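Asker: sequence first, then the predicted structure, then my questions.
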Amino acid sequence: MSLFSQLAGEHGPDAPTCSRKGCRAPAAWSLLWNNPRIHTPDRRKQWLACGEHRDWLQDYLTQRGLWKETLPFDSKEQ
């Protein structure tokens, strides 16, 4: 599958998955972050995490001063 077909929504995953490299587990958490050097203070980017990788991804963002909030992920709201 090409990047262009993914962006067009063709043959995409049935459910959102964890953002950790190589992980295909279903998303359970939404990690909200922004980079204050390039984003306005109110902008929030989102990484998704499974239960196993939530802490790792949150620590990664926190160490770089990017993490803002972690919330339960509800795929119905997306």
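Answerer: That came through, no problem.

Asker: switch to C-alpha atoms for all contacts and neighbour counts from now on
Answerer: Noted.

Asker: what packs against the longest helix anywhere in the chain?
Answerer: Taking DSSP state H as the criterion, the chain has its longest helix at helix 54-63. Applying 3 or more CA pairs under 8 Å, 6 or more residues apart in numbering; DSSP states H and E, one finds that helix 54-63 contacts strand 29-33, strand 67-72.

Asker: put this next to the first one:
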Amino acid sequence: MRRGGLSILGSPAAIAVTRDPSIRTERLAKILQWASEGKIAPYVSHRFPLEETREAMTALWKGEVSGACILHP
């Protein structure tokens, strides 16, 4: 995630998981539970039709996208 906000799998988590890989399963299960309960959801700032892939990539490269950019059929 850019420009502030919550990073669920940020650097401290990555360091801890590297030291103890068993943590990964437990943490991922908790994150998936939160997602299924609607407690967390990805932020989607841009949506493009598949035909506009070039425009979507340009928006990413220019830093105009925060969160996710979705291409749809």
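Answerer: Right, received. Where do you want to start? From a predicted model like this one, the values you see are computed outputs, not experimental measurements.

Asker: care to give me the TM-score?
Answerer: After superposition, the two chains reach a TM-score (TM-score structural alignment, normalised by the length of structure 2) of 0.30; 40 aligned residues with a CA RMSD of 3.6 Å.

Asker: name the stretch among the helices and strands packed on helix 54-63 of structure 1 that sits most buried.
Answerer: Of all the helices and strands packed on helix 54-63 of structure 1, strand 29-33 has the most neighbours on average by mean count of other CA atoms under 10 Å, namely a mean of 21.

Asker: what's the helix or strand just after that strand packed up against?
Answerer: The C-terminal neighbour of strand 29-33 of structure 1 among helices and strands, as given by DSSP states H and E, is strand 45-49. With contacts defined as 3+ CA pairs under 8 Å, 6+ apart, strand 45-49 of structure 1 has these neighbours: strand 29-33.

Asker: repeat the analysis, applying 10 Å as the threshold.
Answerer: Here strand 45-49 of structure 1 touches strand 29-33, helix 54-63, strand 67-72, going by 3 or more CA pairs under 10 Å, 6 or more residues apart in numbering; DSSP states H and E.

Asker: could you dump those to JSON lines with distance to S5 of structure 1?
Answerer: Shown next, in JSON lines, are these (distance: least, CA to CA, whole Å):
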{"stretch": "strand 29-33", "distance to S5 of structure 1": "24"}
{"stretch": "helix 54-63", "distance to S5 of structure 1": "27"}
{"stretch": "strand 67-72", "distance to S5 of structure 1": "28"}
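
Asker: of all these, which one is nearest Q46 of structure 1?
Answerer: Checking these against Q46 of structure 1 by CA to CA gives strand 29-33 as the closest, at 4.8 Å.
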